[in-house]
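J.: sequence and computational prediction follow.
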Amino acid sequence: MRRVCFLLKVRPERLAEYRERHRAVWPDMLDALRRAGWHNYSLFLRDDGLLVGYLETADFEAAKRAMAATEVNARWQAEMAPFFEDLDGRPDEGMRPLDEVFHLD
């Protein structure tokens, strides 16, 4: 299983709403993520808007493609895009995995 970590930046004026939206992620979005192979998926948000995402998956590119093929993901990405700074396109297209340099089992 590959561990994937990525960073994005939420607009400071949208932090409260971003947090609220993630307290009620659509059930069909959650189902799509699971079916696409996203495991142990977490988002961590700092008060300045730094968003750290973490997930585990067998194949990150395949998992992203599987999500991109779903209608629910298109709707979710369209709704989430205005929350982010410095994106060219959809938020899921802005996820650039960080290099893992250490891991303790």
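T.: Sure thing, it's come through.

J.: okay, CA-based contacts and neighbour counts for the rest of this
T.: Fine.

J.: report how many residues lie close to residue 58.
T.: The tally of other residues near residue 58 (other CA atoms under 10 Å) stands at 13.

J.: please compare the first structure with the one that follows:
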Amino acid sequence: MEKIAFVMTLKPGFEAEYKKRHDELWPDLAVELKNAGISDYSIYLHPQSLKLFAVLKRTDNHTMDNLPATAAVKKWWAFMADIMETNPDNSPVVESLEQVFHFE
């Protein structure tokens, strides 16, 4: 298993809506994430900067890079585009993070 982290940016005033939409995560999207080898996926909000810190685990043979081609992910991105900073294809603007410390 590999753990990765990244940040995204929420638009102002959508904190509660972002949480609500994720509390009601679509079952077909959850299946796509699991099938891609993703687990233990959490997103945290830093309220002052509106940065969303995401961390997840993925299997060594994950297919996460194929998720953007799936109908469920495309639909989810379109659904979320009004409340997040996005790219022209509605994918969230993502900044990868480098791990600088780990303690178990």
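T.: Sure thing, it's come through. All figures in this text were calculated on a predicted structure; none of them were measured in a lab.

J.: number of nearby residues for the closest residue to residue 60 of the second structure other than its chain neighbours?
T.: Distances taken as CA to CA, 6 or more residues apart in numbering place residue 1 nearest to residue 60 of the second structure, at 5.7 Å, with adjacent residues excluded. Residues lying near residue 1 of the second structure (other CA under 10 Å) number 13.

J.: hmm, residue 1 of the second structure is touching residue 58, no?
T.: Yes: proximity of residue 1 of the second structure to residue 58 meets the contact threshold set by CA atoms under 8 Å, at 5.5 Å.

J.: what about residue 16 of the second structure, which SS state?
T.: What DSSP: H, G, I helix; E, B strand; the rest coil gives for residue 16 of the second structure is helix.

J.: how many neighbours does it have?
T.: Around residue 16 of the second structure there are 8 residues (other CA under 10 Å).

J.: quick one: it from residue 38 of the second structure, how far?
T.: Taking CA to CA, to the nearest Å as the measure, residue 16 of the second structure falls 25 Å from residue 38 of the second structure.

J.: that concludes my questions; thank you for your assistance.
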